[in-house]
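*Asks:* Output the structure for:
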Amino acid sequence: MSAETTAVVEQDALSAPDAATLRKVMGHFCTGVAVIAAHDGERPLGFACQSVVSVSLDPPYISFCPAKTSTSWPLLREAGELCINILAHDQKDVCSTFAVSGGDKFATVDWSPAGNGAPALGGALARIEATVELEHDAGDHTIVLARITDLTADADGRPLLFFKGGFGGFSE
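*Replies:* Okay, here's the model as predicted:
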């Protein structure tokens, strides 16, 4: 690497934003909210997630990014078969339930097994069944790539949205 290139790399490292600034600025990007769920054969498992994105139509892939501190993700990874539940505008309480660690998150939530056995949440705007295929290290998170095996949506619903640290809905 040339001295000029090294200087640019060092300057970029010094000008990297701090976590608070990054969170504040990225908070201006509105996202949907989902619950990633699986069943390990004994109990349902899940966590709230806002980093869900469609990746490919052919083959059909979806991606999401659990935090490395997640205690739920290793259990869901082991199960392998997932149901990504896209929350509706009136499911903020469901999001809050799945945003915390521990406890029986499914005790107060209506759910039934999806076709792949993973929990499909009642009232969800859409459900995407998928199989975990790949993971990639990404700083304090993991990028998960899953192959979509089935999906369904409620054409009349509205999404739960996350924006600037708060929840809201979509008005037409």
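
*Asks:* rest of the way, CA atoms for contacts and neighbours
*Replies:* Fine.

*Asks:* From Thr142, how far out is Leu121?
*Replies:* Here Leu121 is placed at a distance of 24 Å from Thr142 (CA to CA, to the nearest Å).

*Asks:* The two: which has the busier surroundings?
*Replies:* Leu121 (24 against 16; other CA atoms under 10 Å).

*Asks:* Show the contacting residues for that one.
*Replies:* Contacts for Leu121 (CA atoms under 8 Å, 6 or more residues apart in numbering) come out as Asn85, Val109, Asp110, Trp111, Ser112.

*Asks:* Following element in sequence after the top helix by length along the chain, please.
*Replies:* What stands out as the longest helix in the chain, according to DSSP state H, is helix 3-14. Following helix 3-14 in sequence order, the next helix or strand is helix 19-26 (DSSP states H and E).

*Asks:* outside of that next one, which residues touch it?
*Replies:* Against helix 19-26 from outside (CA under 8 Å, 6+ apart): Lys164.

*Asks:* Now find how far off-centre it is within its chain.
*Replies:* Relative to its parent chain, helix 19-26 has a centroid offset of 19 Å by CA atoms, centre = their mean, to the nearest Å.

*Asks:* State the distance from the residue nearest in space to the middle of the chain to Phe64.
*Replies:* Central residue of the chain (CA atoms, centre = their mean): Cys49, 3.1 Å from the mean position. For Cys49, the distance to Phe64 equals 8 Å [CA to CA].

*Asks:* And Arg147, by the same measure?
*Replies:* Taking CA to CA, one finds Arg147 at 12 Å from Phe64.

*Asks:* What segments of the protein are helices?
*Replies:* Under DSSP H, the chain gives helices at 3-14, 19-26, 73-79, 92-98.

*Asks:* one more to put side by side:
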Amino acid sequence: MIMSPDPMDQRAYRSALGRYASGLTVITCRTGDRLAGMTCQSFGSVSLDPPLVSVCLGTGTATLAAIEAAGSFCVNVLAGDQQGLSDRFGRPRPDRWLGLPWTPGAAGHPQLPGCLLWLDCTVSALVPAGDHLIVIASVDRLRLGDPAAGPLLYYGGDYRRLGGSPADVRLAG
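*Replies:* Below you'll find the model as predicted:
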């Protein structure tokens, strides 16, 4: 039996929660001429009626500030071959939008090419939660990508694909 780590040890806590596989998304927002976006694995369905989703975003991030200003955003659910997009939006970098094609969704927020799913969302509530805000949003529109494509997953600090092993994909970095 493995002993539980001290819950105050952030590294052990993060490692323990890494044992939960999650899909990867890029949350995008456009305010005027400014584009914001970040990789987010804390995304989930909240309700079917009405259709609601949640994303958990770190306080102080440019993407959260843009979403608060715009009141809406787009969830781009990444496909198995989109590790590059996850990496591109996973850390702050000033050139992340340079040369990247995208299509404006109904509210003008970037929809990135090749995704499994796009959700145009309007903020319903912001709930403080530690060093994050839980953004609860209504789904206004959705668009499906290639039905044959599989998702990009994250587990144990590595990228994964359904049916694949860590050797099938490069390590996240």
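
*Asks:* What value does the TM-score take for this pair?
*Replies:* The TM-score (TM-score structural alignment, normalised by the length of the first structure) is 0.86; 158 aligned residues with a CA RMSD of 1.5 Å.

*Asks:* Next up, the contacts around the residue mapped onto Arg96 of the second structure from the first structure.
*Replies:* Here Arg96 of the second structure is matched to Lys105 in the first structure, going by TM-score structural alignment. By CA under 8 Å, 6+ apart, the contact set of Lys105 of the first structure is Leu45, Gly46, Thr97, Phe98.

*Asks:* how about a cut-off of 7 Å?
*Replies:* Contacts of Lys105 of the first structure were listed using CA atoms under 7 Å, 6 or more residues apart in numbering, and they are Thr97, Phe98.

*Asks:* In stretch 95-113 of the first structure, which residues are buried?
*Replies:* Cys95, Thr97, Phe98, Lys105, Phe106, Trp111 (16 or more other CA atoms under 10 Å).

*Asks:* Just name the closest of the contacts of Leu121 of the first structure to Gly157 of the first structure, please.
*Replies:* Set against Gly157 of the first structure, the nearest of the contacts of Leu121 of the first structure by CA to CA is Asn85 (13.2 Å).

*Asks:* My understanding was that that closest one contacts Ala124; is that so?
*Replies:* Yes: at 5.9 Å, Asn85 of the first structure counts as touching Ala124 under the criterion of CA atoms under 7 Å.

*Asks:* okay, these two: which has more neighbours?
*Replies:* Asn85 (28 against 25).

*Asks:* any idea how far the equivalent of the more buried one over in the second structure is from Asp131 of the second structure?
*Replies:* Residue pairing (TM-score structural alignment): Asn85 of the first structure is matched to Asn76 of the second structure. Separation of Asn76 of the second structure from Asp131 of the second structure (CA to CA): 23 Å.

*Asks:* repeat for Val53 of the second structure
*Replies:* 20 Å.

*Asks:* that older thread, which residues are in contact with the residue nearest to the centre of the first structure?
*Replies:* Val33, Ala34, Val35, Ile36.

*Asks:* do that again at 10 Å, thanks
*Replies:* By CA atoms under 10 Å, 6 or more residues apart in numbering, Cys49 of the first structure lies in contact with 31-36, 64-67, 84-86, 95, 98-99.

*Asks:* So which of the residues you listed sit within strands?
*Replies:* Thr31, Gly32, Ala34, Val35, Ile36, Phe64, Ile84, Asn85, Ile86 (DSSP state E).

*Asks:* Leaving out chain neighbours, which residue sits closest to the third one?
*Replies:* Taking CA to CA, 6 or more residues apart in numbering as the measure, Ala34 of the first structure lies nearest to Ile86, with 4.4 Å between them; neighbours along the chain are not counted.

*Asks:* State the number of residues packed around that neighbour.
*Replies:* What Ile86 of the first structure shows, counting by other CA under 10 Å, is a neighbour count of 27.

*Asks:* my read: it touches Gly32, true?
*Replies:* Yes: assessed by CA atoms under 10 Å, Ile86 of the first structure is found in contact with Gly32 at 7.4 Å.

*Asks:* Spit out the contact partners of the counterpart of Pro159 of the first structure in the second structure.
*Replies:* Residue correspondence to the second structure (TM-score structural alignment): Pro159 of the first structure is matched to Pro151. Residues near Pro151 of the second structure by CA under 10 Å, 6+ apart: 22-25, 77-82, 115-117, 160-162.

*Asks:* And the furthest pair within those residues?
*Replies:* Pairwise over the contacts of Pro151 of the second structure, using CA to CA, the maximum falls at Leu117 and Arg160, 18.2 Å.

*Asks:* For those two, indicate the residue with more neighbours.
*Replies:* Arg160 (26 against 20).

*Asks:* Show me the strands in the second structure, by range?
*Replies:* With DSSP E as the criterion, the second structure has strands at 22-23, 25-31, 34-40, 43-47, 52-58, 72-77, 103-104, 110-111, 117-129, 132-144, 152-155, 158-161.
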